[in-house]
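**Q** sequence and predicted structure below; questions after.
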Amino acid sequence: MKNLHGSFLPVLAAILMWGAAGAASGDESPFKSATFCHGLLDSQAPKDKAEAFYPDETIYLSVELKGRPKTGKVATQFLFRDNVIAEAEVDVAAVNKGILLSAGQNTFAGFNLTHDQPLPVGDCYSAVVTLDGQPLGTFPFRVSPPKDAIVSELKSVTLSKGLDDKNQPVDVTREFDTKDKVVFSGIADLGLGTWIEVGWVLGGMTDSEGTRSITLKENKTGCPFRFSFIPNGGWPAGTHEAVLLMNGREVSREKFTIKNGPALTQTVETTSFKLSSDDGRGGPGTTVSAFTPQDKVLHAGWELKQPTMVKGIRFVWTAIEAGSAKDQVIATATIPSTIHQSISTTLKAKNGLPKGKFKVELFQDERLVDGRTFEVK
C-alpha cells in the first residue's frame, strides 16, 4: 500500500488578456466571475464551461475582471484537499498599460493546470483566487472517474486482530490491548482510478503516521482490502476510530476501545536526553557527550514520560559562541502530529560545525520543554 500524495506533478500557467464582455460595473470590487472550462479563447474568456474534469484532462480557469484595471496582480492557487499543488499570478498592468478604460470591455486572466500523471478522483479540489493578495473567492471543482470506471461502493468492513493465510479476519473484535495491531479490512467494488484511505483518530486527533491509501489501476468487483496500524508506543487507553475515505469522502467510521493502555496526553514531558553521532545511514548511532568538526550529521533525542500525541513541536539549534557566530539560530525543524514515546531531531552540517558552544531546544507551541547545551571540540 502506498501513499497517494505526491503521485502527480501539476504545473500552473497563467495568461491575461482583455476582450469584449458586459459593461463595466460601478462596484468597488473589479471581480466579476471565475469559470472552469475545457479551454480558453484567445481573449482568455472561457470556452466550453465545466464543473468536472477527467483525471487526464488539463484544468482551465478563466477569471473575469470588470473593465481594464491599470494595476493589480491576479493570483490563483489550486488545492487538493488543503494542500497547494500549483500556483501562478499575472499582472494586469502588463496587458492594460497604455490602454484607456473602455465601457463594454473587461479583462480576463486565464490559468491552466497541467500534470504528468492522472489527477486523483474526487471532490477535494478548489481554486483560491486573489487580487493583490485580497481574496476574490474559493471555487470548487471535481475530478470524475475515468469514462470506463465502474461505480465504486463499499460492501462491508471488519475490525480484527489479524488475518489468516487466506487473508480472512481472525479474532474479530472492537476491544484491543495496547500492543495489539488493529486490522481494518473490508470488501468493496472499486472502479478504475478510485482511491481509498484509512486514518486513525486517537483522542480526537488523527495520527498521521498511520494514514495509508491505495489507488485502483483497474476495475475490481468484490475487491478485498486491508489496512493495519499500531502507534509508536502502543495504543493509549480510551475509545478511538478508524476512518475510511473513498475518493476523499468518508464512507465508514469504526469505533474501537483500548482498555489496558497508558493514558493519552498531549503535553510533552521528557525524562532523558542524549546526543548521538550518525550511524552512516542517516540514523542515530553511538551516544556522545560532544561532537567534533568532522561530524556532518548530528542527532539529539528525548525520551518521553509516557506515550504522547505530539502536536506543535519545534526544534531550534543555536550557535551560542562558535567562530564568529554568537547566539545565532542555525536551524529549526518540526515533526508531524503523531503518537511518540520518544522524539528526536537531526542537524545536517555540510562542512561540519566549527568548534564552540551550541544548544538544541525543544518547544511545544511557544513553551520551552527542554534545552541542552553541547560542545563541538
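**A** Alright, I've got the coordinates.

**Q** could you use CA atoms for every contact and neighbour count after this?
**A** Fine.

**Q** measure residue 157 to residue 34 for me?
**A** 41 Å (Cα to Cα, to the nearest Å).

**Q** and what of residue 90?
**A** 15 Å.

**Q** ok, structure two:
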Amino acid sequence: MNSITAVTDPANPKILEAYGSAGDQLKFDSVYHANHITAQVPHYTGMARGQTVRMTWENPRHIYHSEVVTVGTPGAIDIPIPRIEVIDAIGHTVKVYYTVRTAPGTAPIPSRTLLLHIDPYEFDLLAPTLSTDQITLSVRYVGMVRGYTVRIRATGKTTWESDEREVQTGVTPTFTLPSNWIAENRGIDTRINYSVYKSGSGQRFMFSKVLRVRVGEAIPEPILFENFDGQPHSSIVAGQSLHIASMTITLTSGPNTSGIQTYGGPIAGMLAGPAIVTNSGNESPTGQQQITLNLKSPYSRVRFAYTYQLRAAEIYFSDTAGNVGQRNLPADASNGHKWIDYSAPTGRKITTIQIVSRDWSYLDYFQFWV
C-alpha cells in the first residue's frame, strides 16, 4: 500500500566517503579503487513505506540519475554513484540531491542540495575530442609537457584500451579507434576518456573528463563559430550594447562593466584573444551582472567555453516564445573552466542567451548548430 504521508523539505543527502566538517569535500584518491561512492538518503520527515526516491548527481558537464528505489522500512537508504561519474567531475562542484514521490503519479519532491567539491588534479584534464567520422581521438589539456604518458579507454558494449604514448611538449596525441570496436558498439552510448601517468613516479594515474557519444550517430558540424577574433577592445555599462555579426551583447543590469576584452591568462582551446568579459577587472565583484546575447539567427544547439568561474552562475536559453532551458553552475572552488553545451527541445530554437555572473569571467569559442 502506497503512503500519502506529507513530506516537507527533505534534508540534503550525504556522501559517505566525503570529508570536511560539512561533509562537502571529496578526494578522488580516497576512492581510487572503488567501483562507486555512496550517496545516502537520510531518514527524512514523512518517510514511509512505498514511497520512492531517486538520487541525482549533477556536474557542470553531465547529469546522472540513479535507479528509482522503493522505501521499505523507513530509514537511511544507500544509493551508489558510479566511479566514472566521480571521475567526470574531478576539480568541480557537484550538486547532489534526491527526489521523493509519495505515491505513483504524484509530483516529485526535491530534497535540499549538497554542494560537493571534488579536489582537483595538478592538471585540468579535459575530455578527449572525436573527429566527425568517429575514428580519431585527440588529447589536449593545459600543461602538456614531457615526462608523462597518456592512454585512451573507450567503454560501451565492449572495452578498448589504446597503447601508451609519451607526451611531447606542444604535440597533440591522436589515437585511432579500431574498426572492430566501432562495429561492436554501433548504436551504443559509449564513454571515452584517458589516463595520464607521470613516468617512473609510482604515483597513481590521473583520469580525464568523459566524452559521451553514441557510436554511428552522425555528429553534425556547427554552422557558425564565434571567437571574437578581430573585435576591438570595448567596454559597456548597464543598458549599453555591442553589435557584431553573430549577436548583440547587452549588459542588461548590474554593476561594473562588460564588453569584449583580452585577458592575460589564456586557456588553450577555451580562452584566447578577445572574449566577452563579465565584471571586467574585478577580482572580487559585488552583486551580479546579467548579460543578454541576442543571436542574429535561431539555433538548435549552442556551445561555448566559460572560464574563471568561482561563484555560482546561471545561464538561460530562450526562443521567441520564452525560456527553453537553463544551466545552473554551482560555486566552483577551483575557479574552473568548463564547456556549456545546450540543445533546445525538439521544435524549439535558441534565439537569446542570458548569463547571470558574479565573477570576473570570460565567454569564448562559441559554436552554433542549426
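**A** Thanks, I have the structure now. No experiment lies behind these values; they were computed from the predicted model shown.

**Q** now what about the TM-score between them?
**A** Scored against TM-score structural alignment, normalised by the length of structure 2, the superposed chains reach a TM-score of 0.32; 160 aligned residues with a Cα RMSD of 5.1 Å.

**Q** on that earlier part again, more crowded one of residue 157 and residue 34 of structure 1?
**A** residue 34 (22 against 17; other Cα atoms under 10 Å).

**Q** the helix or strand harbouring residue 319 of structure 1 - contacts with which helices or strands?
**A** Residue 319 of structure 1 is located in strand 313-322, with elements delineated by DSSP states H and E. Judged by 3 or more Cα pairs under 8 Å, 6 or more residues apart in numbering; DSSP states H and E, strand 313-322 of structure 1 is in contact with strand 325-334, strand 356-364.

**Q** what residues sit buried inside the following helix or strand past the longest one?
**A** By that I understand strand 325-334 of structure 1. For strand 325-334 of structure 1, the following helix or strand on the C-terminal side (DSSP H and E) is strand 338-348. The neighbour-count check on strand 338-348 of structure 1 (16 or more other Cα atoms under 10 Å) flags 338, 339, 340, 341, 342, 343, 344, 345, 346, 347 as buried.

**Q** tell me what angle strand 338-348 of structure 1 forms with strand 313-322.
**A** For strand 338-348 of structure 1 against strand 313-322, the angle by axes from the mean of the first three to the mean of the last three Cα atoms, to 10 degrees is 30 degrees.

**Q** from the contact counts, what lies against strand 338-348 of structure 1?
**A** Taking 3+ Cα pairs under 8 Å, 6+ apart as the contact cut, strand 338-348 of structure 1 packs with strand 297-310.

**Q** separation between residue 261 of structure 2 and residue 155 of structure 2?
**A** 41 Å.

**Q** comparing the two, which residue is more hemmed in?
**A** More crowded of residue 261 of structure 2 and residue 155, by other Cα under 10 Å: residue 261, with 20 against 17.

**Q** my guess is that one meets residue 276, correct?
**A** Yes - using Cα atoms under 8 Å, residue 261 of structure 2 is in contact with residue 276, at 6.5 Å.

**Q** surely residue 96 of structure 2 is in contact with residue 63?
**A** No - the pair residue 96 of structure 2 / residue 63 is not scored as a contact, 10.0 Å apart, by Cα under 8 Å.

**Q** overlap in contacts of these two?
**A** Taking Cα atoms under 8 Å, 6 or more residues apart in numbering as the criterion, residue 96 of structure 2 and residue 63 both touch 56, 57.

**Q** so the two - more neighbours on which side?
**A** residue 96 (23 against 13).

**Q** which SSE is that one in?
**A** strand 93-101.

**Q** who does that strand touch, helix- and strand-wise?
**A** Using 3+ Cα pairs under 8 Å, 6+ apart: strand 93-101 of structure 2 touches strand 52-58, strand 109-110, strand 114-118.

**Q** of these, which is nearest residue 136 of structure 2?
**A** strand 52-58 (28.8 Å; Cα to Cα).
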